[in-house]
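Student: Need the 3D shape of this:
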Amino acid sequence: MTQTLPAPWQRAATGANLLASDGALGVTIFEEMTTLAMQTGAINLGQGFPDEDGPEEIKAAARAAIAAGSNQYAPGKGIPQLRKAVSAHQSRFYGLDPDPDTEIIVTTGATEGIAASLLAFVGPGDEVLTFEPFYDSYGAIIGLSGATHVTAPLLAPGFLPDTAALEAAFTDRTKVVLLNNPHNPTGAVFPREVLQRVVDLARKHDAIIITDEVYEHLTFGVRHIPVATLPGATDRTVTISSAGKTFSFTGWKVGWLSGPEHLVAAIRTVKQFLTYSSGTPFQSAIATALALPDEFYEGISATLRKKRDILSEGLRAAGLDVFTPDGTYFVNVDTSPLGIRDSVDLARRLPGLVGVAAIPVPVFCHPEGAERTRSLLRFAFCKRDEVLEEAAARLATLRDRL
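Tutor: Model (predicted):
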């Protein structure tokens, strides 16, 4: 008897935890929480996007590019100016030297880079390994590809992997390791020894490493280490980043990837039939952005760290157990000290209780991981100081309102 496989859209929905057991299609948790925030007038600390634009000189560069006529298709692999800027950035910060012509592709955000990379290398019968919790689009694209999504847990309070569980997650079918560092949703920045262990296991099992490093410049007191710089990683690692998080222009959707020529050529084959190209004047502007001085990069990290601390103070005042992040836009809390074990239920009540919206961490997990993270909530702190101060004041009343 022939088995009927789920349709591609069903595999994608299942991978992103959008398909109920009865087959009903739900909405993303981001859409649900945003709707609740709008209905209640709550401060939305769910979805991770800034409420302020990035530097004026970057906007001016985009306007200048539009005025100069950069409004038609860019080359499929990106305009030369941006590919050279990405190469210079990798050299300046990490000592890497990717060839702008053969080892770099500009993508429509990091999301397309991840999708094109996975679709280039995996299919039915293959396994893709990620840490858990995982960003929801990873599960969607893995599901769409037909590959099997395998996870290794990150454990609170530091959200580092259990070494034995990580080793056990690798098999002879592991085709790709998809590594997010700095990590969304936990805010962990993985130390060298953790990253090197991943590399060593990938080499042992002959797996490709795809790294999502969009928060590379948003770390607090610790240094981001690109996987591609580690011994044994260079010839099997595709590094992905984007302009949205670093420069606060998430709506421009300008990303890029770099890696060895044979891997990049395979990804380009897929990518050119997704969007082909996009955002020509924005590509030019981001080339300008990548050349900004060190003071800019140091400043965005210091500013974001202050925002983290403002929000964390209110979360602690609420009686929540706060896991202080080393990077990203996000801080996670444990609701257990308030006697609450179901963060999904609390997330749905929170906008009405105190006027703040957050995201429950279990939605970023498979069922076993959802149980392990059942009492965790994620808050985004990439907002104006006055917004965070108001949110902190509201959250401080949570214990009384419960």
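Student: switch to C-alpha atoms for all contacts and neighbour counts from now on
Tutor: OK.
Student: wait, doesn't residue 13 sit right on residue 140?
Tutor: Yes. At 6.1 Å, residue 13 counts as touching residue 140 under the criterion of C-alpha atoms under 8 Å.
Student: so where do the helices sit in the stretch 201-350 of the chain?
Tutor: 243-247, 261-271, 280-290, 294-317, 343-354 (DSSP state H, counting those that start in this stretch).
Student: contact partners of the first one?
Tutor: The reference is to helix 243-247. 49, 54-55, 109, 214-218, 249-255, 286, 289, 300 (C-alpha atoms under 8 Å, 6 or more residues apart in numbering).
Student: now that helix: how far from the chain's centre is it?
Tutor: Relative to its chain's centre, helix 243-247 lies at 12 Å (C-alpha atoms, centre = their mean, to the nearest Å).
Student: what's the nearest residue to the spatially most central residue of the chain if we skip its chain neighbours?
Tutor: Of all residues in the chain, the one closest to the mean position by C-alpha atoms, centre = their mean is residue 184, 5.0 Å from it. Nearest residue to residue 184 in three dimensions, chain neighbours excluded: residue 135, at 6.3 Å (C-alpha to C-alpha, 6 or more residues apart in numbering).
Student: For the comparison step, fold the sequence that follows:
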Amino acid sequence: MYIIYNNVVYVMQKKKVFSAANRLSVDYLSHGTSVWVFAREQLEKYKCVNHGQGFPDWSSPEFVKKAAQDSVEEDHNQYCSPFGHPLLLEQLVVEYSKKFPKQKLTAKNIQTTIGACGALENCCQAFLNPGDEVITFEPYFDFYKFHVAHAQAFMKTVPVHLNAKKTGWEFDMKAFEQAISKKTKMFILNTVLSPFKKSARGKIFFLFFYFFCKIKPKKRGLSVGRLFYFFLYFFKKKGVCVCMVFTKQQLEEIVKVLKKHPQVIVVSDEVYEDLVYDNTVHHHIANLDDGKMFDRTITISSAAKNSVSQAGRLAGAL
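Tutor: From the prediction side, this is the model:
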């Protein structure tokens, strides 16, 4: 410790007064470097496009903007219930009753959170004990490992890979089943999952897109984000598979395995549930097994993705 007094630097002996909580002894570095840290370094170094994080570069819908403006003008700035604003919960019940028709939902089924990360953190803190295991598919959202580590639990992964025709993603069901043990307490499912892996076509796609973006597309009135989706669409037609939406059959196979392990809680991260295209159907795992999976599943949704309002940090767990 250094103290400056009258332009003189005094060196003071370091004294340990406080000690950190035991849970902070978790070695987060052993979980690897955050992919966002790596991506940021590449962005700064090469001035390239960040196609990793989910922040669209187009504006929020007008109704979202107007609602925010009205809230400010009408002085809606007081604390609300920690469980969520009653009007919001009421509307969420209406919306999710359509998605889960076999359930009689009430406001008690829904918890609003500060973003989907807040919901994930709450799930891990509420259900995981030190030493518990969590299963998820890899690649996965980078923050999963930190939410799990905060609860002093351990994460085990099952890789997904391109199928033989390179038109879709699949995983080894035996590997998934073998990953589950008596210590397994939670399974984190992410659908829509957006993994990227190296392939010849993928390299061509990214090189082409990168160099195209270097010629200042915004001068022509185009945003980088829209160009990205244009090229994504073009190369998709050429056979490049860029994301994984779990099919109903795949989810049913997962459920069949989970039925053998009733101690496992399912946390279904579905923040991209409405961003599916080309007649692809998003399925809720909570609806499977004739709706019985609902009782052991926490479904997470995000207004940041569904209504392009990332700054709002609004999500919900059902």
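Student: quick one: what's aligned to the residue nearest to residue 184 of the first structure in the second structure?
Tutor: When the second structure is aligned by TM-score structural alignment, residue 135 of the first structure is paired with residue 141.
Student: do you know how far its match is from residue 193 of the second structure?
Tutor: Using C-alpha to C-alpha, to the nearest Å, we find residue 141 of the second structure at a distance of 9 Å from residue 193 of the second structure.
Student: And the two? Which one has more around it.
Tutor: Comparing residue 141 of the second structure with residue 193 by other C-alpha atoms under 10 Å, the one with more neighbours is residue 193, at 23 against 17.
Student: follow-up on the earlier one: just the ones of the contacts of helix 243-247 of the first structure in strands?
Tutor: residue 255 (DSSP state E).
Student: Mind giving me the ChimeraX select for the contacts of helix 243-247 of the first structure, buried ones only?
Tutor: Here is the ChimeraX command that selects only those of the contacts of helix 243-247 of the first structure that count as buried (16 or more other C-alpha atoms under 10 Å):
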select :49,54,109,214,215,216,217,218,249,250,252,253,254,255,286,289,300
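Student: looking at this, residue 61 of the first structure is in a helix?
Tutor: Yes. Per DSSP: H, G, I helix; E, B strand; the rest coil, residue 61 of the first structure lies within a helix segment.
Student: The aligned partner of it in the second structure: neighbour count?
Tutor: Structural alignment (TM-score structural alignment) places residue 61 of the first structure against residue 67 in the second structure. Residue 67 of the second structure: 11 surrounding residues under other C-alpha under 10 Å.
Student: Also the one 3 residues further on?
Tutor: Close neighbours of residue 70 of the second structure, defined as other C-alpha under 10 Å, add up to 12.
Student: repeat for residue 6 of the first structure
Tutor: Neighbour count for residue 6 of the first structure, taken as other C-alpha under 10 Å: 12.
Student: So it lies in a helix, does it not?
Tutor: No. Going by three-state DSSP, the assignment for residue 6 of the first structure is coil, not a helix.
Student: so who does the closest residue to residue 98 of the first structure other than its chain neighbours touch?
Tutor: In this structure, residue 98 of the first structure finds its nearest non-sequential neighbour in residue 87, 5.5 Å apart by C-alpha to C-alpha, 6+ apart. Contacts here follow C-alpha under 8 Å, 6+ apart; on that basis residue 87 of the first structure touches 96-100, 104.
Student: How about residue 207 of the first structure?
Tutor: Counting by C-alpha under 8 Å, 6+ apart, residue 207 of the first structure has contacts 174-177, 236.
Student: Let's see which of the residues you listed end up in strands.
Tutor: Those of those mapping onto strands are 174-177, per DSSP E.
Student: mind checking what the residue nearest to the centre of the first structure lines up with in the second structure?
Tutor: Taking TM-score structural alignment, residue 184 of the first structure has residue 194 as its aligned residue in the second structure.
Student: So its match sits against residue 243, correct?
Tutor: Yes. Contact criterion C-alpha under 8 Å: residue 194 of the second structure and residue 243 qualify, at 4.1 Å.
Student: end to end, how far does stretch 71-82 of the first structure reach?
Tutor: Start-to-end span of stretch 71-82 of the first structure (C-alpha to C-alpha) is 15 Å.
Student: Read off where that stretch ends up in the second structure.
Tutor: Stretch 71-82 of the first structure corresponds to residues 77-88 in the second structure, going by TM-score structural alignment.
Student: Could you point out the helix or strand that follows the biggest strand by length in the second structure?
Tutor: Secondary structure of the second structure read by DSSP E shows that its longest strand is strand 154-162. Downstream of strand 154-162 of the second structure, the first helix or strand assigned by DSSP states H and E is strand 169-171.
Student: Report the buried residues of that following strand.
Tutor: 169, 171.
Student: next one: stretch 69-84 of the second structure
Tutor: residue 84.
Student: how many other residues sit next to the alignment partner in the first structure of residue 317 of the second structure?
Tutor: Matched across to the first structure, residue 317 of the second structure falls on residue 257, judged by TM-score structural alignment. Other residues near residue 257 of the first structure come to 29 when the count uses other C-alpha under 10 Å.
Student: Residue 257 of the first structure and residue 228 touch, don't they?
Tutor: No. With contact defined as C-alpha under 8 Å, residue 257 of the first structure and residue 228 do not form a contacting pair (11.8 Å).
Student: intersection of neighbour lists for these two?
Tutor: Common neighbours of residue 257 of the first structure and residue 228, using C-alpha under 8 Å, 6+ apart, are 238-239.
Student: Pull up the gap between the residue nearest to residue 98 of the first structure and residue 106 of the first structure, please.
Tutor: With the distance defined as C-alpha to C-alpha, residue 87 of the first structure ends up 11 Å from residue 106 of the first structure.
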